[in-house]
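Undergrad: fold the following for me, if possible:
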Amino acid sequence: MPAPERIPPLLLKGELTVRGRIREASNAVLYCSLSYEGAEAACVYKPVAGERPLWDFPDGNLAQREVAAYEISEATGWGLIPPTVLRDGPYGEGMVQLWIEAQEPPTEPLLALIDPPEEEEPAEGWKAVALAEVGEGRTALLVHADSASLRRLAVLDAVINNGDRKGGHLLPAPDGRLYGIDHGVTFNTEDKLRTLLWGWAGEPLTAEAVEVLTRLETALAAGMPLAARMGELITAAELAALQARVRELLRTGLHPEPSGEWPSIPWPPV
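TA: So this is what the prediction gives:
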């Protein structure tokens, strides 16, 4: 289990009451309230029973992968994923994650389309991703912000092998923090990285990222508590692949580039 001091008791022990369903999701995603010893909060509950089987994720369940992603996020010290636990609920065991109310509109946009696309590099503060069709035979250049928080998230996605980093999975909070959500399709043994955050592809990792990855490599070594925790949530082969990805990032010292074996951008992108 995660260290208790990192998880609000409200999330672990609170009474879970379903208030509605988020219908845009492909699996069962329930909006719930939590109540415990006078404290209340909102959360997302994804019961395992509501998951649709995926041919390329035959082992374990998506809820466990969401919790595993949170554990890795916490190990980096970046806190990029809201507090997340695996616990019982009205429809059985599932992932329960603290609800983060996104800032609308965000103080600083994270994604943008340059239409028509310019031949030169995007303006300072932006990183180019790819050309995108915007209808009527027109294309636009998809760009994302060149921000430290997004860059950390790009590193985390490379570590957990995130196959679905869409724009809608980026949550800028009113306090200025950035969170990522929806990490069910992660930790595959094959390279499945699909993301909108390719702007740093092939560029050197920051000194901060190298330091974080070095600590993470040690924490994931056999016999360490984090490695043991991952062994409870993902398979032995997936844990070995996770360790290998961290080593490879440290060996190259570079942000990964698209492999060319899979679509590099999720669909739909937002």
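Undergrad: CA atoms for contacts and neighbours, from now on please.
TA: Will do.
Undergrad: who are the contact partners of residue 144?
TA: 110, 111, 112, 126, 127, 128, 129, 196, 197, 199 (CA atoms under 8 Å, 6 or more residues apart in numbering).
Undergrad: let's compare: structure for the following, please.
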Amino acid sequence: MIPDPTLSGELPDGFPTGELELHGRVLPASNATFVGELGGVRVVYKPIAGEKPLWDFPDGTLAAREVSAYAVSQALGWDVVPPTVLGDGPHGPGMVQLWRDEVDDKSPVDIVEEGRVPSGFRHVFDGLDAHDQPVSLVHEDSEPMRRMALFDAVVNNADRKGGHVLPMADGHRHGVDHGLTFNVEHKLRTVLWGFVGEPISEAETEGLRRLSSALAGDLGARLAAALTQEEVEVTVKRLSRLLSRGTFPAPASSRYPVIPWPPF
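TA: Prediction:
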């Protein structure tokens, strides 16, 4: 497999090359998702041919959006998204992302008994579980989660489920599954609403400004090759709005839900 440099840009440091060998398929995934090995390194592969058609996203673009999300993550300097490239595999061109082993005993997003928010967590909303018992959805109150929430706001992530947040052993959190991003319509659907209205910190503002500079240069041109020109322009506007307001966004009043379903 030779990654396509047109969208991916410079190959991430240490990213493997060679023949992509598939080990299995992730069956619960909405789109064709495979786990495999590339140059002795475990990876996730999502071929464009296996993308499920969506009424609000052009056919064959989800893989490009995943790679674009990684490019934005890198420009921010926050390492939200694991290294991701567009390359050719056994089922044709698609997204290839380095696998990240999560810590099983740590859950950055969780369901708890209603009103019993653990120390170090933020409350998101209340509801009923499968047994009609009152519960609360909560997420960590941490720097990695704040950065992920801001990242999602910039890329307009329509599918930030709890299972798309991977806890790392060192305390870092990675976000995965970014095919539903960069739409021109407001579609932010996330479980990370615990920071609504809070000031964006100076360090977070610096990251957003780094991204703004990158979008005015090479990154903007790279995204334009993967997305529509309008999608790139609206991304710049979302970022500018975040910087001017200086606070974490609140759910917008619209006909779209603001929590993905299911949330996990």
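Undergrad: care to give me the TM-score?
TA: Between these two chains, after superposing, the TM-score reads 0.93 (TM-score structural alignment, normalised by the length of structure 2); 257 aligned residues with a CA RMSD of 1.5 Å.
Undergrad: sorry, back to before: let's have the contacts of residue 144 of structure 1 in CSV, adding distance to residue 55 of structure 1.
TA: Converted to CSV, the contacts of residue 144 of structure 1 look like this (distance: CA to CA, whole Å):
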residue, distance to residue 55 of structure 1
110, 32
111, 31
112, 33
126, 36
127, 34
128, 32
129, 28
196, 23
197, 25
199, 30
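Undergrad: and the residues you listed, which of them are buried?
TA: With neighbours counted by 16 or more other CA atoms under 10 Å, the contacts of residue 144 of structure 1 contain buried members at 110, 111, 126, 127, 128, 129, 196, 197, 199.
Undergrad: ok, so of the residues you listed, who is nearest residue 103 of structure 1?
TA: Of all these, residue 103 of structure 1 sits closest to residue 110, with 11.9 Å by CA to CA.
Undergrad: all helices of the stretch 51-200 of structure 2, in order?
TA: For the stretch 51-200 of structure 2, the helices defined by DSSP state H, counting those that start in this stretch occupy 62-76, 143-155.
Undergrad: now, of those helices, which is deepest in the fold?
TA: Most buried of the helices of the stretch 51-200 of structure 2, by mean neighbour count (mean count of other CA atoms under 10 Å): helix 62-76, with a mean of 25.
Undergrad: now do it: which elements does it pack against?
TA: Contact partners of helix 62-76 of structure 2 among helices and strands, from 3 or more CA pairs under 8 Å, 6 or more residues apart in numbering; DSSP states H and E: helix 5-8, strand 84-89, strand 92-98, helix 202-215, helix 218-226.
Undergrad: now the angle from the longest one to helix 62-76?
TA: Between the axis of helix 202-215 of structure 2 and that of helix 62-76 there is an angle of 120 degrees, by axes from the mean of the first three to the mean of the last three CA atoms, to 10 degrees.
Undergrad: which secondary structure elements does helix 202-215 of structure 2 contact?
TA: Judged by 3+ CA pairs under 8 Å, 6+ apart, helix 202-215 of structure 2 is in contact with helix 62-76, helix 229-245.
Undergrad: apply 10 Å and report the result again.
TA: helix 62-76, helix 143-155, helix 218-226, helix 229-245 (3 or more CA pairs under 10 Å, 6 or more residues apart in numbering; DSSP states H and E).
Undergrad: can you check the first one too?
TA: For helix 5-8 of structure 2, the helices and strands in contact under the criterion 3+ CA pairs under 10 Å, 6+ apart are helix 62-76, strand 84-89, helix 218-226.
Undergrad: rebuild the helices and strands packed on helix 202-215 of structure 2 as JSON lines, extending it with distance to residue 168 of structure 2.
TA: Shown next, in JSON lines, are those (distance: least, CA to CA, whole Å):
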{"stretch": "helix 62-76", "distance to residue 168 of structure 2": "17"}
{"stretch": "helix 143-155", "distance to residue 168 of structure 2": "11"}
{"stretch": "helix 218-226", "distance to residue 168 of structure 2": "28"}
{"stretch": "helix 229-245", "distance to residue 168 of structure 2": "27"}
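Undergrad: nearest residue to the alignment partner in structure 2 of residue 169 of structure 1 other than its sequence neighbours?
TA: Aligned by TM-score structural alignment, residue 169 of structure 1 pairs with residue 164 of structure 2. If the residues on either side of it in the chain are set aside, residue 164 of structure 2 comes closest to residue 176, at 5.2 Å by CA to CA, 6 or more residues apart in numbering.
Undergrad: residue contacts, that neighbour?
TA: 66, 69-70, 80-82, 97, 99-100, 159-161, 163-166 (CA atoms under 10 Å, 6 or more residues apart in numbering).
Undergrad: quick one: which of those residues is nearest residue 44 of structure 2?
TA: Looking across those and measuring by CA to CA, the closest to residue 44 of structure 2 is residue 97, at 5.1 Å.
Undergrad: and that closest one, how far from residue 198 of structure 2?
TA: Using CA to CA, to the nearest Å, residue 97 of structure 2 is found at 32 Å from residue 198 of structure 2.
Undergrad: circling back to that earlier point, now the helices of the stretch 51-200 of structure 2 as CSV including distance to residue 28 of structure 2?
TA: Formatted as CSV, those follow (distance: least, CA to CA, whole Å):
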stretch, distance to residue 28 of structure 2
helix 62-76, 17
helix 143-155, 23
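Undergrad: what does the residue nearest to residue 164 of structure 2 correspond to in structure 1?
TA: By TM-score structural alignment, residue 176 of structure 2 lines up with residue 181.
Undergrad: just residue 155 of structure 2 next, same as before
TA: Under the alignment by TM-score structural alignment, residue 155 of structure 2 pairs with residue 160 in structure 1.
Undergrad: dump the residue contacts of its match.
TA: Counted by CA under 10 Å, 6+ apart, residue 160 of structure 1 has contacts 65, 68-70, 72-73, 183, 185-188, 192-193, 238-239, 241-243, 245-246.
Undergrad: about what we covered before: closest to residue 38 of structure 2 out of the helices and strands packed on helix 5-8 of structure 2?
TA: Using CA to CA, the helices and strands packed on helix 5-8 of structure 2 put strand 84-89 closest to residue 38 of structure 2, at 10.1 Å.
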